[in-house]
Structure formats: C-alpha cells, structure tokens
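Asks: Sequence plus predicted model, see below.
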Amino acid sequence: MIVGNLLIIFPILVLSAELIARGAEKLEEFMGQGMAGGIIMGLLTALPETIFVIIASIRGEPYIALGSAIGGNVMLFTFGVGLLGIYNFLRWKKNLVIAEDYSVEHRFLIASTLLLLIVLIYGSLDIYTSIPLLSLYGYYTYYRVRKFVKEDREEPETEEIIKATLYLVMGAFLLILFSEPFIGDVAELSSYFHIPSIWLALILTPLAGELEETITAIRLTTTSERGGSLAIFDFVGSKIQNATVLLAIVGLFNNVSLQPGMSEIVATLIANTFAIFILMDKNLGLKESIMLLFVYFLVAYFTLVF
C-alpha cells in the first residue's frame, strides 16, 4: 500500500517540479535570476516546510518544527548542490557557473549563518531571537526587490506574466498538497524496514522533503546552460528563508531550548559554511561537487555519533 502511494505521488511531484521550472524560466527572462530564483522560487519551494513548521509550532511540537525548519539546509547545501554540480558537468561538459550577480545572496547567506551562530550561543528560540531573524529575511527581500526595480530590463508581455503565474501557482498547489504525504510514506516505509530514526531524520526525510526542489534543479539544468545557475539562486534563497523565517516562527509560538537540537544546528552551520566558501567564486566544479556528496554523509555520521 505504501509503495503504491509512493508510485502515485512521485510522478505528481515531478509534474510540480516541471510546472515550477517552466514558470521560473519565464520569470527569469524579465526579472533576472536573483528575483526569479532567490525570492520567488525560494518562497514557493519552501512552502511545504513553512506550513509544516507553523502547524507543528501551534501544536506545541517545537523540536519537530525545528528539525523541519533547518533539516533541509544540510541536505541541499551538500548533497543537493553536489548532485547538481555533477549533473551539470555531465550534461554540458563544463563547470556550473553562476550567470548573474550572486553577491546579494552570498552576503545574506553569510549574515543568516552568523545570526544562527549567535542564536545557538544564546541557547534558545523565543521572541527576542525571532525579531532579528524575521528582520534579516525582510531586509533580504527588500534589498533584492529594490535592486530589481533599479535594473534596466525590458517590459514583459502580459501574456507571459499570466503564463508564468499559472505555472507557478499550479506547481506550488501540487507541491503543498502532495509533499507531506510523500514524506510521511517514506518515513513509514523506512520504519517498516527498521531504519534507525536518526538516519531517517538526517538522511531519508530531508531527501524526500527536498526531492521536488532537486528535481526542479535537474530539470532547469537539462534544458539550459544557465539553468543550474537559476537552481543555485533557488537553493540559497529558500535556505536563507528556512534559517530565518522558519526558525522565527518556532520562536514566536514556543520558548525553545536549543540543547536537544544542538547537533542539527551545528550540522546546518557546517553545511552553510561549505556553501559560502564553495559558491564564493560563482564556479562549481566536478571535484567540489563530489566532495560535497561525501561531506553530507560525513556530517550525518558525526551527528549520529556525537
């Protein structure tokens, strides 16, 4: 029964990825990769985690919310980026190069990582940490929108805007509707095969949760040499949101000690740091990509041990 559900839901998630990719490609033509990938795709692909974090926080399950908020950062900034870099090299026989100005996302990724470190030292999530976390993402959005307004770009046709909007809305709807059941079925299947819960939390659930975003990235890279660059903007934008807005939501609804979630936060800081340094030169090579795959499993292993 579970396998049957997975076989039904997986193609729907692939369709969701295709719709979001098509919408993003149309938006990129007149909005650029920073707005289309970092802000709009970032918001859409983070919707399932956002909804899940809100529900878990309201129900008084802060540690489930905490894991959902930042668990994907570890997977996407190591395994996800690594897989994308390898696929881009195989598809285009060259390194993945970030095609547009990445400096905004790079600076805010550094800022969100430093703020997460400060929150970890502070030791809890509450109203006092939520305000600066929300403020940072709000400023990122404002800064990116202001930069877009100042850019000299051609006016888009109304028909293209409508098409892009329809693609994104339909893709987001399917993503919201089917991503959580998919993750739940993966968790249930893993339990059936007696996979340890820590590996479920650190590897299988994040892989399932970020599956649509990874499929979208592969789809973008397949159709265009610039597609991998747009996917990187999506990765970074969505994970800046996860490490700021979603953690702030947890703190607004609960006063949460970070001691039980220490390993996850440290793992997130490590993954963010790798993303900061590897993407700094806007060039993702094959050797770096392979290394990131190993880093993902090393981080999971050491988190299990310690």
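Replies: That came through, no problem.
Asks: only C-alpha atoms for contact and neighbour calcs from this point on.
Replies: Noted.
Asks: what separates Glu29 from Leu166, distance-wise?
Replies: 16 Å (Cα to Cα, to the nearest Å).
Asks: should've said Arg22
Replies: As judged by Cα to Cα, Arg22 and Leu166 stand 10 Å apart.
Asks: between the two, which one's more packed in?
Replies: Taking neighbours as other Cα atoms under 10 Å, Arg22 and Leu166 compare with Arg22 leading, 20 against 16.
Asks: can I assume the more buried one sits in a helix?
Replies: Yes. Membership of Arg22 in a helix is supported by DSSP: H, G, I helix; E, B strand; the rest coil.
Asks: Quick one: residues contacting the closest residue to Thr244 other than its chain neighbours.
Replies: Leaving out its chain neighbours, the residue that sits closest to Thr244 by Cα to Cα, 6 or more residues apart in numbering is Leu133, at 4.7 Å. With contact taken as Cα atoms under 8 Å, 6 or more residues apart in numbering, Leu133 is in contact with 112, 115, 244-245, 247-248.
Asks: residues of the host helix or strand of Leu133 that come out buried?
Replies: Using DSSP states H and E, the element containing Leu133 is helix 127-150. Using 16 or more other Cα atoms under 10 Å as the test for burial, helix 127-150 gives 127, 129-134, 136-137, 140-141, 144, 148.
Asks: Check it against this one:
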Amino acid sequence: MDELIFSTLNQLSTLILLGIIAFSLFTLSKGADILVDQAVGLSHRWGVPKMIIGATIVSLGTTLPEVTVSVIAAINGNPDLALGNAIGSIIADTGLILGLAALVGKLPVDKGIIEHQGRLQVMAGVLLAVVSLPFFSKGPEGRITQWMGFIFIGLLILYIIATIRWGKESNGEESAPAVEEDSPLILQLIKLVLGIALVIVSSKILIPSVEITALRVGIPQSVIAATLVAFGTSLPELITAITAVKKGHGELAVGNIIGADILNVLFVIGSSAAVTKGGLLVPTEFYKLQIPTMLIILFAFRYFAKNQDDSISKPEGGFLVGMYFIYLILNYVWI
C-alpha cells in the first residue's frame, strides 16, 4: 500500500505535490481536532479520566501505523525493521513528542493514574528488554519468539480491559458535562473513528509527498531516511498530543503517549512476532543504543511525572527532546 502511494505521488509534478502537502496538513489538523474533541466527549460520557481514554482508545488508533509497518516488515523477512520501528517509536513518543508537548503548553499529570499507568509503561519497556536478551535464545543474538508474541497479545487484551475498568473505579477526575450531551454514543464513536482515520491517512500521504519533494530539491536520501521516514509513523501521536495540549487537554496527550508506549510493546511487537514462525531476531547493535536509550527515556519520564508540581515542566520537556536528538546523532556516530 505504501509503495503504491509512493509510486502514484512520484508521477505528479512538484507543484501538485506542494498542494497535496498543504491539503494533508489541513486534514491532519482537522482529524486531530475531531479525535481530541470526541475523546474528551467519551471521557465525560463514561466518567473515565481523559488520561485513561488517551491510554486506551486514542492510543489504539494512533498506534495503527506502527502496527502496519512492523507486521508487514516481519512478514517480508525484515524483523530488525519491525523491532526497530517499535523501539524507535517508544523513544520518539516519550522523548520527542512529550518533550515538545511540554514546551508548547501545560502538560498536567494525575499522580494516581501516573502511578498506575506509568508503572505499566516502564514494566512494558523492561519486559521487552528482558525478553530480547540472548539468554532466552540459542546464539549470540536475542530472539522474541512467536509464542512470546502471542503472550504479548494476550497481555494487550488484559491491559485494555483492566485499564478501562480501573479508570471507572478510580474516578480519577470529577465528571464534567458531556461535550455533546445530546449526541448519540454511536455518532460520537463514528466521529472518533473518522478523526483517527483522517490523522492516519493524512500522515500516510503527507510523509511520502514531503519525501519526494525533498529528493527533487536535492536533500540526500540518507538524511530523509533518518528524519522523515523514521518520524512518519509517530506523526499521529505528535499531532494528537500538540492539539490536545493547545485545547487544554494535556492529560489526554500524556495518556496517549503512555498507552502508545505500552501498545508498541504488546501490540506492535506482539503482532509482529506472532505472524512469523521464527519470531523477531534482535540485532546485537540494539543492546548498545536502542534498548538502553528506550529505558533511560522511560525512567526519566517516570521521574519527571512524579514531581510535586503535578506537571511536566518546560525544562523537563527540553531534557526529553534533547535526549531524543542525542539518540539520533549517536545512531550515526556510534558504530
């Protein structure tokens, strides 16, 4: 599908591509607006904290690009791409996206929810690091086996059910009047799906359009691969997070990223491993940079989220963004 989109766009003139880029940016922002508004509406309707809605329903939607890319990569015999996409997305989500969201506006955190969801976020990262160790496979490289993939999917189902149930019971935030009190539930759900679809489809068209345009104006392929392509699958989370913060729903952004991190382990890696008999091979290079960086950023975010001011400050956001860019640089200088 991605190759079809790329080849189709590649036949168009640069002027038309610029128009497609502008239109994609417009639909991307509109989709994010719809997604955030409906997620907040469902939060009020169900009496579930916005952070919980972000960590489940919104995260499932915005994580679909990572799932698609990784599963197809695994089926096509590129397990390192599948694993790298998932780990790279965790690093980008927690470092770049949460960091930028904190720099753009207030990023509040609910201590009770952070204690519960944040612990699951770190546990998911540690679980991934542990099962990736060569200790669990025969040979110098680690392997996430097919049966482990099925276990991850089982844990995913339990996570979603338990989180929504826990969110209702915890009553972490006071109920507010529904955004669309008279709107039928089915209409809100349709609008939510529409918002998610607009964000994902717009991202799928925007990234190759920018990539082709960049190639035509002389930007090196290596630079494009290290920035636009790697950044592409995390674009839905970024736009959703920035939109949520600007609308005053920063907790939805935090919940979305926490949920996305958990889903990148249980959903993305779980599905990718489950569809391949040989599982996912873990390259030895991942133990030097990718996995350690993932753990450092996850623990840093958890530390910041437990501060006394109930929010991620701008200096803390700057630290997370800085960590992300150091990671990008080390990918090229650390061989």
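Replies: Right, received. Where do you want to start? Everything quoted here is computed from the prediction, not taken from an experiment.
Asks: still on that earlier bit, post-alignment, the helix holding Leu133 of structure 1 versus structure 2, mean distance?
Replies: Mean deviation of helix 127-150 of structure 1 relative to structure 2 after superposition (mean Cα distance after the TM-score superposition for structure 1): 2.6 Å.
Asks: mind checking what Ile70 of structure 1 lines up with in structure 2?
Replies: Matched to structure 2 by TM-score structural alignment, Ile70 of structure 1 sits across from Ile87.
Asks: any idea how far Asp33 of structure 2 is from that match?
Replies: With distances taken as Cα to Cα, Ile87 of structure 2 is found 27 Å from Asp33 of structure 2.
Asks: In contact with the residue mapped onto Val236 of structure 1 from structure 2, which residues?
Replies: Using TM-score structural alignment, the equivalent of Val236 of structure 1 in structure 2 is Ile258. Ile258 of structure 2 is in contact with 55, 94, 117-118, 121, counting by Cα under 8 Å, 6+ apart.
Asks: Check those residues against Thr213 of structure 2 and report the nearest one.
Replies: Ranked by distance to Thr213 of structure 2 (Cα to Cα), the contacts of Ile258 of structure 2 are led by Thr94 at 28.8 Å.
Asks: The closest one is in contact with Ile297, isn't it?
Replies: Yes. Here Thr94 of structure 2 reaches Ile297: they are 6.8 Å apart, a contact under Cα atoms under 8 Å.
Asks: shared neighbours of those two, which are they?
Replies: Jointly contacting Thr94 of structure 2 and Ile297 under the rule Cα under 8 Å, 6+ apart are Leu320.
Asks: tally of neighbours for the match of Ile70 of structure 1?
Replies: Using other Cα under 10 Å, Ile87 of structure 2 has 24 neighbouring residues.
Asks: Spell out the secondary structure type for it.
Replies: Recorded secondary structure, Ile87 of structure 2: helix (three-state DSSP).
Asks: Thr284 of structure 2 versus that one, what's the distance?
Replies: 14 Å.
Asks: With Lys246 of structure 2 instead?
Replies: For Lys246 of structure 2, the distance to Thr284 of structure 2 (Cα to Cα) stands at 41 Å.
Asks: what's the answer for Ala244 of structure 2, then?
Replies: Distance of Ala244 of structure 2 to Thr284 of structure 2, computed by Cα to Cα: 38 Å.
Asks: between these two, who's got more neighbours?
Replies: Per other Cα under 10 Å, whichever of Ala244 of structure 2 and Thr284 has more neighbours is Ala244, with 27 against 14.
Asks: Looking for the alignment partner of the more buried one in structure 1.
Replies: Using TM-score structural alignment, Ala244 of structure 2 sits opposite Leu220 in structure 1.
Asks: what's the mean deviation for the helix or strand where its match lies versus structure 2?
Replies: For Leu220 of structure 1, the host element (DSSP H and E) is helix 211-223. Mean deviation of helix 211-223 of structure 1 relative to structure 2 after superposition (mean Cα distance after the TM-score superposition for structure 1): 2.1 Å.
Asks: try stretch 159-167 of structure 1
Replies: Following the fit onto structure 2, the mean deviation recorded for stretch 159-167 of structure 1 is 2.9 Å by mean Cα distance after the TM-score superposition for structure 1.
Asks: Can you point out the buried residues in that stretch?
Replies: Buried residues in stretch 159-167 of structure 1 (16+ other Cα under 10 Å): 164-167.
Asks: again with stretch 148-158 of structure 1
Replies: For stretch 148-158 of structure 1, a neighbour-count test (16+ other Cα under 10 Å) marks Phe148 as buried.
Asks: where's that stretch relative to the chain centroid, distance-wise?
Replies: Relative to its parent chain, stretch 148-158 of structure 1 has a centroid offset of 27 Å by Cα atoms, centre = their mean, to the nearest Å.
Asks: Show me the contact partners of that stretch.
Replies: Stretch 148-158 of structure 1 has contacts (Cα under 8 Å, 6+ apart) with 30-32, 35.
Asks: Next: stretch 166-179 of structure 1.
Replies: 9, 12-13, 15-20, 22-24, 44-45, 47-48, 209, 212.
Asks: One more: stretch 15-28 of structure 1?
Replies: So stretch 15-28 of structure 1 is in contact with 35-37, 41, 160-161, 163-168, 170-172, 174-175, 212-213, 215-217, 219-220, going by Cα under 8 Å, 6+ apart.
Asks: now that stretch: which residue numbers in structure 2?
Replies: Matched against structure 2 by TM-score structural alignment, stretch 15-28 of structure 1 falls on residues 30-43.
Asks: Just tell me what Val71 of structure 2 corresponds to in structure 1.
Replies: Per TM-score structural alignment, Val71 of structure 2 is aligned with Ile54.
Asks: And Ala197 of structure 2, by the same measure?
Replies: Using TM-score structural alignment, the partner of Ala197 of structure 2 in structure 1 is Phe173.
Asks: can you tell me how far that match sits from Glu160 of structure 1?
Replies: From Phe173 of structure 1 over to Glu160 of structure 1 the distance is 20 Å, taken as Cα to Cα.
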